[in-house]
Structures are given as C-alpha cells and as structure tokens.
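# One predicted model, sequence on top.
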Amino acid sequence: MDIADFYDTFFEEAEELLADMEQLLLELDVDDPDSEQLNAIFRAAHSIKGGAGTFGFSVLQKTTHILENLLDYARKGELTLRADLVDTFLEAKDIMHEQLDAYRSEEEPDQEAFERICQTLQQIALDEIGASLDAPATPAAQPKATPAASSDTEDAAQSGGNHLVVALLNVNDKDRTLLVEELEQLGDVLAQSGDEKRYEVTLKSSDSADDIEAVMCFIIEPDQIEINAIASVAAEPGAVDAASPEQEAPEAAAAPAPKAPASQPTAEASPAKAAAKEKPKKAAAESSSIRVSVDKVDQIINLVGELIITQSMLDQTVSDLEDQSVGNSSLQNGMSLLQRNARDLQESVMSIRMIPMEFVFSRFPRVVRDTAGKLNKEIELITEGKSTELDKSLVERITDPLTHLVRNSLDHGVEMPDVREAIGKPRVGKLTLSARHQGGNILIEVRDDGAGMDRDRLLAKARENGLNVSDTMSDDDVFQLIFAPGFSTANEVTDVSGRGVGMDVVKRNIQSMGGRVEIQSKLGEGTNTRIVLPLTLAILDGMSIKVGGETFILPLSTVLESLQPSKDDMYAMAGDDVVIKVRDEYLPVIAIHEVLDVENAITDPTKSIAVIVQGEGRRYAMLVDELIGQQQVVVKNLEDNYRKVPGISSATILGDGSVALILDISGLHRLSRLKKEAGKKVVNNQNFSFYKEAETS
C-alpha cells in the first residue's frame, strides 16, 4: 500500500483543523485569553505539522512548526496577545491553507509567501520574547513520558532520540505493514513483536510521542494506538538496558505481554498506561463516522429514486388488480410495507447529503472581521438558524454569492461609527445572517441596521447608466436595479467594492440554482436581502392534478387548500386580471390551461377546482380540472434533459411510465402576467412536444 492512498484523508482532516483554528482565533479574547482555546489552537497546528511531515509536505510542515512554537509561547503566557498578533496568526493560517491546496493540486507552494510569513513570525518572537523560533522544541512538544522515566527520556533526547514503545491495537496485517514502514521513516525500529490484537514496535526517534500519534491517526483511529516512553534499549532487537529499581515500573508497563489483564492494570502500571486504557471509550464516539465520496452518495440517491419509481409502478399495478376485483390481501399488505420502507429509506439517504447552515455561517466571522477592519467600521455579527440543513450541492454554490452580499452590506449598508453615533444609533452596526425553511423553499437572509437604500439616488444612477426607469416603478423594482451589470452607487472605488461588478453575478448564480433574490429596505433603518432557493432534492411530495389530457405535479409544500369557485366570488379587474375572494382575501387567479395552452381543458371557472397555493410569499388560486392525489415523485432536471420551460421547474416519471411536469408556482404567475401584457401567447404547444415524445419512447 502506498502512503499516497491516505492523501485525501490528510487533506480533509487538515482542512477541518484549519477551520477550527480560524474559528478559535476569531473567538479569542486577547485581553483575557482562555487557556483551553489556546491549547486547542496549538493542538490543531501540532496535528497538521505531524501529518505534513509524514507525507513529505515540507513547506507546510516548516510553516506550521514555526507557528506552533509561537503559539506555545502564547499558551504558556510568555507571549502577550494583541489584536494585531491574532491577525498575523490568521494570515499564517491562510497561507497554510494555500499550501495545502497547492499540495492537493500536486503543485509546489508559493515560496515567497512561505518566506514572508516565516520571517514575520520570527520577528514577532524576537520583538516580543527575545527568542528565536528555530530553538529546540519546547517542553510541551516532548514525548509523553511516565514520571519515573522522564529523566532517562530527556537524556535519550539529548543523545539523539527518544525510546518509545508504539503499540498497534487490532490493526490488520496490511495496515500494520504500512504503519511500521512509516515508523521506520520517523526513526530507528529496534524491535517489533506481537499479533493482530496487539503489535508492539520499539522505536528510537527524535520526534515526540505527540507527533508520532498525530501521524498515525491519519491512518488508524486514536483508540488503536498506545505510545509509552521507556529507558534506552540496546541496538539488538529485544535487548533492554539495565534499569534501576525505580525504572522497572515503566518498563513493566510497556512490556509486550503484561501478566495483568489489559482491562485491569497492575499496581506497577504507570499513569500514562492507565490513562491509555480509558482512551478507547472516548475514541469510540470519534470513530462512529466514516468518510464517503459524494459521488457514491449521489449514486445511492439515484438508485433510491429509481426504487421509488418502481414502487409507484407496482402501486399502480395493484390498484388495477383491485379495480378488476382480484383481491389479494397478502399482496396489498406487502405493498404497504414496501411503501413505508421505501419512504424511510428515501428520507435516510437524502439526509446524508444534508449539511447544517453552520457549515456556511462559520466562514463569515473572518469575512466580517477582515472587511470591517478595512473599512474602519465596528460590526457585530449575529447568526440565526445555524441548524437549518441544506443539500451539500447548494451549500457549495451559495457560499460565494452570500459572501458578496455580506461584503456589500458592510460597505454600502452600515454607516461609519461616528456617523451612526451622530444620528443616535449604536457605534457598532449589526449584521444578521439567518436561514430557515419556508414552505418548499429555503430562505437565507442578510440583514443590516444601516442606512438603507435611497430610492431617488438609485433612480438617478440608473438614468446616468442609460437604464429605462420611471418614477412610478415599485420599490421592489427599483431595488432590483442594483443587480444590473455595472451598476454601483459607491462614491469611490475601494478594495471592497465600487467597481460595479459582482451583484449581477450574484443574481445569475442564484437564478442558476432555480432561486431568486428579493430586497426589502427602509431608508435610515437598514436593508434585508433575501435569497429564496427551491428544494432541489431528488425526491419530493407532490399533488397530482389533471388539466385537459395532461397530468401535472404541484409541490405539496406549496398547496394550502382546494375549493370549488362560485360565480359570486370571482371578480374581473383591469387588464383582464381575475381575482377570487377567499375569506375576505382577494387572490390572483391563474388558469393553467390558458398559461400553458393545454387543449380540451375545462374553461368555465365555476366548474374547475381552485387550488390555493403559495409562492414567493404570495397566494394564488390555480384553476385545474381534477385532483388526482398525493404521491412521492422523483425529480428529473428538465433543463439538462431538454431545455428551460417557463412556468415549469422540473419533470418526473409517474407510476404508469408517463412523464409529468412539476409546476413552478411563481413562474406560472409571471408567465400569466407576461401573456396578458403582451396580448399574445408566448408559450406554444412545442413546449409539450418533448413530453409526448418521452411518453412514446
């Protein structure tokens, strides 16, 4: 086995350690630093250094080693922390991340950045504590020695290495061979013996026990490793130097075959050995998860989708048998059980790809800190709904647009501290990131308590840019002007914004995910930018409806109720608009057969069924011919397989093998308005030609 087989594991775990390091640094109170936080930051750097050394990533190893030594001074109280020092630590973390990406791409890291950060950290050590970071490792980095053997271990370290017994527990032959080869790279293997249950390697190494354990944990679990320091041993395998009576205790604890049972340490057992016996309990929870490729998860999701389709087909077959009075209770019971199991399986599999918004929000304390620092503003970041879950594909694609919106709020929204104070606001501005599920959508908001948007200024800027605007435009339409290409209201160009690029890209990216951006703003009080994303998961609960000879699917999460319209409740408005009164609320009416040109449909509204649905925060009444029922459907991307169709979000395959289109509520309303304004049909029956072709094929 090649050590390169473990590269991906190292890269993923190092990414997590760097993220943890950044979060801890951002939370650190420089005036009263928490010792546990400092220790955690040090341990993160220490683990990365050990792994980088094992895999031969020398630049990353050296960078982390220098940072680790400086962090060690900080956690021991010898280095007084300041905000500018934390900024330097964060810069070092960024460079380590770039080095990690370079190694992942099989490239050499930026040598100039490496030399610059090393020089900066060295200078801090000289200026603040009068020490060089190239000095020998600090005591904290020494191996885990038992009290009785500590003096011998220090002598061994000074003579060129520490003598350790590395025990591998429940490791198979293949992994053990690889691990022994790695130990040979870390020092001299003096002896080895044992079996798969417990295999002990006596090692002389200049690396500490912590470093060795950090390296091994990239290959096996922590509960499979025990490392104990012993007195120096002879070069010949199995030969141990004579030890004084007080040294016999640690040697006995490290012996290959102790007489006492592993679960009951003898009185001679060292504190380190006893502590090691408690380790598996903690490690058991750590090893309760596995890393799985996203491609494998996607493959399982696709297979579950096909299973749901097959189950629907079987349901249809059983239903036909019942219509023919061919009863079979065992078949019906089996189908009911299959339906329940298929639904449980679908929910379990879909949850695998779900990631909490905390994964996204955790990146923004750094973004807010850095941006506010450049702008000389004081900002408090508030996050809400961190437990709200998103599909992994959405998380990866929403991060960049969200970052731009945050930076835009900080630059254009929140005022300078002195300005805020002068108008009676707190000097510290508030920026809130929130996420929640709303119906069938995921709603993400970026809210600030800043100056808000000036409608007149936006219109004036739009006219300067040659955009076709009017004073009668609604506020929503005026606020949407900021998404026009090249549009910017900044007085000057800064490192943060002002070039008129970015917001149009934000809108395009969100629209490419099937979502939209809405803006609510009040002058002097702040702005709320809302990102509304549809649930783009592979399976959804739907309501089957009939219009003419066509079957459509309404996302069940958008359906509120259904009713039979009466003539007295229908009102004609200007511009051919029709509304229906439902409990003192007037709702726009959307006749699906008119919008999508469906033939042979019921045209008399009083003979249709009005399905009350909600989309984009508004309610509509959709006229359909018939309600078929509720069912789970597998979502098939329409744009990938055909092209984008107005008013249609995607498609699915029904139990009888036919294709049904999944309706986009808000899209249908916009399409209906466009057709009425244009006075002609903008969609023709060609939109359904592929539908018929798909059915026949």
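Good, I have the coordinates. Residues are numbered from 1 along each chain as shown.

# from here on, contacts and neighbour counts on C-alpha atoms
Noted.

# where does residue 412 fall, helix, sheet strand or coil?
helix (DSSP: H, G, I helix; E, B strand; the rest coil).

# what do you get for residue 355?
Strictly by three-state DSSP, residue 355 counts as strand.

# Now do it against residue 529, distance only.
Residue 355 is 22 Å from residue 529, where distance means Cα to Cα, to the nearest Å.

# that's a strand at residue 520, yeah?
Yes - secondary structure of residue 520 (three-state DSSP): part of a strand.

# helix or strand for the closest residue to it other than its chain neighbours, which one?
Once flanking residues are discounted, residue 520 sits nearest to residue 528: 5.1 Å by Cα to Cα, 6 or more residues apart in numbering. According to DSSP states H and E, residue 528 maps onto strand 526-534.

# Name the residues that touch that strand?
Here strand 526-534 makes contact (Cα atoms under 8 Å, 6 or more residues apart in numbering) with 405, 409, 413-414, 440-453, 510, 513-521.

# what about versus this one:
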Amino acid sequence: MSIDLSQFIPTFLEESFEGIELMEASLLTLEQGDAETINAIFRAAHSVKGGAGTFGFNHVTEFTHLVETLLDEMRDGRRDISQKDIEILLNAVDCMRILIEAIRDESTYDESKIAATSKLLAATLNDRSPSDERIDEDIHESSIENLSEEAATTDLEPGLQRWSISFIPEHHLVQTGNDPLLLLNALRELGEMSVLANCNSIPSLTEFDGTELYISWNIILLTAVGKEDIAEVFEWVEDDCQLIISKDEQIDKQSLEITEMTNNVLSESVKEAESPASKIVENTGAENPKVASHAQAHKPKVESSSIRVGVDKVDSLINLVGELVITQSMLSELGNDFDTSKVERLNAGLEQLLQNTKELQESVMRIRMLPISFAFNRFPRLIHDLSKKMDKEIELLISGEQTELDKSVMEQIGDPLVHLVRNAVDHGIEATDVRVANGKPEKGTVSLDAYHQGGSIVIEIKDDGGGIDREAVLAKAKERGLIDESSSLNDAQVYDLLFEPGFSTAKEVSDISGRGVGMDVVKRNIQSLGGRIQIESELGLGSTFKVFLPLTLAILDGQLIKVGREVYIIPLITIVESLQTQESLINRTSGGMVLYRLREDNVPVIPIYKLFNIPAENKEIKNSLLVVVEADGQKVGLMVDDLLAQQQVVVKSLNDNYQQVEGISGATILGDGSVAMILDVPSMITMALKVAKTQQETHIMTEEAMH
C-alpha cells in the first residue's frame, strides 16, 4: 500500500520556515568557538535538506547540501568562523527561503540568484580566492582553457547534450570505502568525457594526511542521457560531496574573482524588505526578463493556513466543551415537563450557559493569539543589513516579545513595522561622526517593545537619534499649502503631517527611504486594522512611534450609544471620555462649527444625527451627552442621545454583505437580533472637517458678496 506524501507537505513547509528563521537568527549572533549555536544551525539545515529529499524537491536538496557542508566544516573545526562566511551563509539562507516559498506558492523563482550563490558556496568550500586560484598559472589555467575550448568546438551529434559537472568530494570520502576513480569510470560509460583535476586544496607535506582526499574534478560530458542518470552515478556519495550538474555551460576559469562575486550576491540582501514575490520580480527584472515575466504571472502568496497551539489551550477548550454539554443536557431535561416551579433552575441554567459561552469564546480567541516575536524576528537581520549598508553602528533592543496578538493582525502589521524601523535607521540614527560630535555614543540604539494597555496592544519603535525637527515640518507643510501661515498646531498635529502623501523633509533621497512615500501607506494600513499611530519626539534626543492595535479583528470592545431610534457602537480604543455639556463652555465659529472647551483644548462637536441625516431626540448642544474620541491626533466630541452598555461585539464586514459606507467600519448583531453599525471614527472626523471647511468657505463667500 502506497502512502500519499503530499498530505505532509504543509507540515514540511511550516517546519522549514521555522528552521530557516532559526538559522538566520543564530547566524547573526554566531561567534568563533560557539559550538552549540553552530550545531543548532547545522541541524536546522540538515532537517530542511532531509525533508526536501523525502518529497522530491531535489533543487532544494542540492542547494542546501552546499550550505550543510560549509556548516559541517565549521562544526568540525576544519574552518574558522569568519564574518565573510557568515555573510555568505546569510545570503544562502535567503535563497533557501526563496526556494521554499516557491514550493509553497507553486511559483517560479530567481534561478540566477540561486546559481550565483551555489557557485559562491562551492568556491568557498574549495577555499578558492583570486590569489591562490592562479597557482601555476601558465600550466593550470592553460589546461582549463583547452578543456573549455575543446568542449565548445566539439560538434554535437543529434541527440547528444553537453553537461558541465563539478565534483568536489569531502576530504573523508575515501575513508568510507568509496573510490572516486570508480565513479569517473562509471561516468565515462555514459558518453565522451573530458576531465580536469583541481589540486588547489592539497596541503603542504607536513600537513598532508594520506587517509584524506584533497582533489576535486571539473568534467565535460557529451552524452544522450539526462541529468537524473548522471546524478545516479554519484548516488552513494551524495552526502559526502558537492555536486553541481549544469547543462550547456563551459567550465569557469579557476581565476574567478570570488571577491567580486561575493559583493554582487550579497548586495541584494539589503534591498527593501518586501513580499517575496515582488522581491523576485525586482531582482530578475534586469538580469533575466524571461524569468521575471514568469514571476509576475505566478500565483499570489498563500498565507499559512495552520496555527501551532499549545496543549494547555486545547485541554482548556475540551474542558469547556464538556461543561457546555452538561449545561445543555440540564436545560433539555428542564424543557421536558416545564412548569413555573422550575423557573429558578432555568435561570440558573441559563446563567451557567452564559458563563460557559463567554469562557468558550475567550478560549477560542486565545488559540488565535501568537507571541509578537513572530513579527519581531525579522528585525535583527534587517538591522544587521542596514547598518552595513549605511555604515552605522546600531544596536537593536527587543522587549515584550511574548506579548500575544491575534494571528490575522500580526500578518498585516509586519510591513508597516518594517517601514518604521527602516525610517528609524535612515532618518533617526545619525552618522557616527555626528553622534560623537553631539556627545552621544558611537553606537545608535533602536528599541522594539510591545505591551498591553487597556484593551489594546501597543508596539513602540524608539530610537536615540536626532529626533524630528518640528519647525522644519511646519515650514514644509506651509510651503506645500497643507496648512495656513497663521495655523497654530500642537505637537501631535504637527507630527501627524508626516503621514500626508508624499510628505518628506529629507534633504537627500536614499535607496533606504526619503522618497517621500510610504508613511501615508503605513498609517492607512494601521487604520485598516482598527488601530492608530502616535509620534513623540524631542529634537536631538530621538523619536518614539507608538502603534495602538486591537487584540483581535474578529471581536471589538465597544460602547453602545443611541441617536434617535438608532443604536451605534463606538470602539472603546478611540474613546477619551464621556461628559454632560455645560452651556458656558460652548463656542461657535463664524462658519457655524461648534466648539466645546475641554480643559486646554477646543474640541469640535459632531452631531451624529446631522452627519448621518437621521432624526434625533435632542438637537441642542447644551445639556447634551458628548463622547470625546481621538484619532490621528485630533479630538472631537460626538453628540449622542444616550449612553448604553459596554460590550464585546462580533464584527461583520459591510463590504462582504453590502458595500462600504463612509463613516462606518462594520456592523454587528445585538442580543435582540437587531443590527448596529460600528462607527469609523477617523472617517467621521474627516467627513466632519470637510463639512466644516465647506461651511467656512460658504460663509466667507457670503460675507464678500454682502460687502
């Protein structure tokens, strides 16, 4: 009976991504002599390679074998751990991620990047460099050229193919009873073969070990068989060698400039952290249009459809389901011959049902909660690459990584956080000489923190850089006509200008940031999650970006309000306070806008009945109820008829069931079966300000006409 292995591929993909993340994080902290870390990296690579081989993903197996071999040499002490090798391995990890993502998405990938990194790994394993590759240049290089020319000038008979084979055995291969000459003879039986032995790795006589093999071979084979038949010759030694088989390629000269290759390959690792699909298109666009066109047409990225859940959460869920079954059984028994004497027991049963349902809801929600470390894990590598790119010394501090966030929220917050961290490195942290001149440490600091605040999660991105120049922001905003010359704005309103489309105070455009794009998208993405972003900064000392997010998108903590006969829900995360108005604190502007004096602020009042054109019980601002809400640094007062209860509501999308409505973010079904709309506070503020601006312009035009 055969087993369908395809059912296990999702598990392989999930474990492979975990292994790749472990490799990347460990490489960033790897130091000479750290045996435990290098063993962990090796085991992760070996697991990916083994899993790929099981499912027949040979391209992953071949590439990962090179990575594994380099790690094995470090693990056995045959190779020192150098920064250059760590950078090469980090780039190889990127390639492994590309290969696994291509399997997951059933898409193409940048073959040129994989091939270039494979050659770089093979050259590193051969200990080749621009200087020691030119040994005996007159004889050795001449032999390579002759072999290449011979292969290129040989006329191919119909049905024959030319294959280039690089066979680099491990030093211990002969100790396992394998003879490379037997392998070469078996290969010769497949067709016409030209062979060149590479003796670069033979040590001096004092270091020579007669039980080890120091020679590798480059081979040109003219044959009618395919790649699989060639690879079969080396089947018994595939774990003890590096084998590269390529079609229609001539042997590279041994004077290959490894340093140049390293720079070319590694330079791609500090590009914008984007989705894997767009990265593939960008990398291949200039090098291989054919591959790029395929990448553009590939299937969209498939999000992970599974969550790993702790056994304790599953046990809790099972216990709650058991309690629910008991309560249901009790209520069913009461219903058989119900009379008034059983009312008390019925009420007790319903109370128990309510409690069980609430606990079951909370337990199910906990299953979707994951540590925010899943989102934070990408930043050590990002900071590492950016600091090298920008020649800045930067330390990343992470705290609160065990704070839990809903999986759906975490999947969507990743890109905005990346943009904010990149801005902190580029715009925030000053150049080393500037920091020293200002009396700061040479090494800048970027901090990531996550914590609970009320019913939401707060993520802080903090830097100890130069801070935001408030006056420069104001000057730029006035220059662009975003605000009037006479405008008086508080700090929050000034910093909020940074989120205007195309707004930037950067003097120079870099490939990291400073193009004046992106911050508006960051804000829009955060708002789409029902969150908000707040900026705090002090010139010369640094900046803090605070992102406030709901714990989950499925359930909302809301305040029920009544306007006329309609019930609306205001998200609690936006509410500052609720109050009864006093007539002495009410002011009106010339354009008709009503302002309410709230301590130091003049808060615009938005009558909800006017905004949505519905009848209301009270249309007078004096002695009415005001719910003060805040979004985008702007406070407003929502005028309502009555405050009802606070409760959690299940959010239903209007887009899925009807269409998008301005000022409304969704809907929910209340306990009595009626539908209540959930207010979109930022959208309502925008609507109200538009109305106020129109009224102001109309008033001015009227005044001018009268005079």
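Arrived safely. Source: prediction; values computed, not measured.

# still on that earlier bit, average distance between the strand holding residue 528 of the first structure and the second structure?
After superposition onto the second structure, strand 526-534 of the first structure sits on average 2.8 Å from its aligned residues (mean Cα distance after the TM-score superposition for the first structure).

# residue in the second structure matching the residue nearest to residue 520 of the first structure?
Here residue 528 of the first structure is matched to residue 544 in the second structure, going by TM-score structural alignment.

# What is the burial count for that match?
Counted with other Cα atoms under 10 Å, the neighbours of residue 544 of the second structure add up to 21.

# Likewise for the one 10 residues further on?
Using other Cα under 10 Å as the criterion, residue 554 of the second structure is surrounded by 15 other residues.

# now residue 672 of the second structure
Residue 672 of the second structure: 6 neighbours (other Cα under 10 Å).

# what residue of the first structure takes the place of it?
Alignment note (TM-score structural alignment): residue 672 of the second structure maps to residue 656 of the first structure.

# The stretch 501-650 of the first structure: strands as residue ranges?
Ranges of strands in the stretch 501-650 of the first structure, per DSSP state E, counting those that start in this stretch, are 516-522, 526-534, 539-547, 550-555, 559-563, 570-572, 578-582, 585-591, 609-615, 618-624, 626-634, 648-653.

# could I get the ones you listed as TSV with distance to residue 674 of the first structure?
Output for the strands of the stretch 501-650 of the first structure, formatted as TSV (distance: least, Cα to Cα, whole Å):
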stretch	distance to residue 674 of the first structure
strand 516-522	18
strand 526-534	22
strand 539-547	21
strand 550-555	21
strand 559-563	24
strand 570-572	18
strand 578-582	15
strand 585-591	12
strand 609-615	17
strand 618-624	16
strand 626-634	26
strand 648-653	15
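
# Which one of the ones you listed lies nearest to residue 322 of the first structure?
With Cα to Cα as the measure, strand 626-634 is the member of these nearest residue 322 of the first structure (17.4 Å).

# tell me what that closest one is packed against?
helix 294-323, strand 539-547, strand 648-653 (3 or more Cα pairs under 8 Å, 6 or more residues apart in numbering; DSSP states H and E).

# Recalculate using a threshold of 7 Å.
strand 539-547 (3 or more Cα pairs under 7 Å, 6 or more residues apart in numbering; DSSP states H and E).

# Relative to the whole chain's centre, how far out is the strand it packs on?
A distance of 30 Å separates the centroid of the chain from that of strand 539-547 of the first structure, by Cα atoms, centre = their mean, to the nearest Å.
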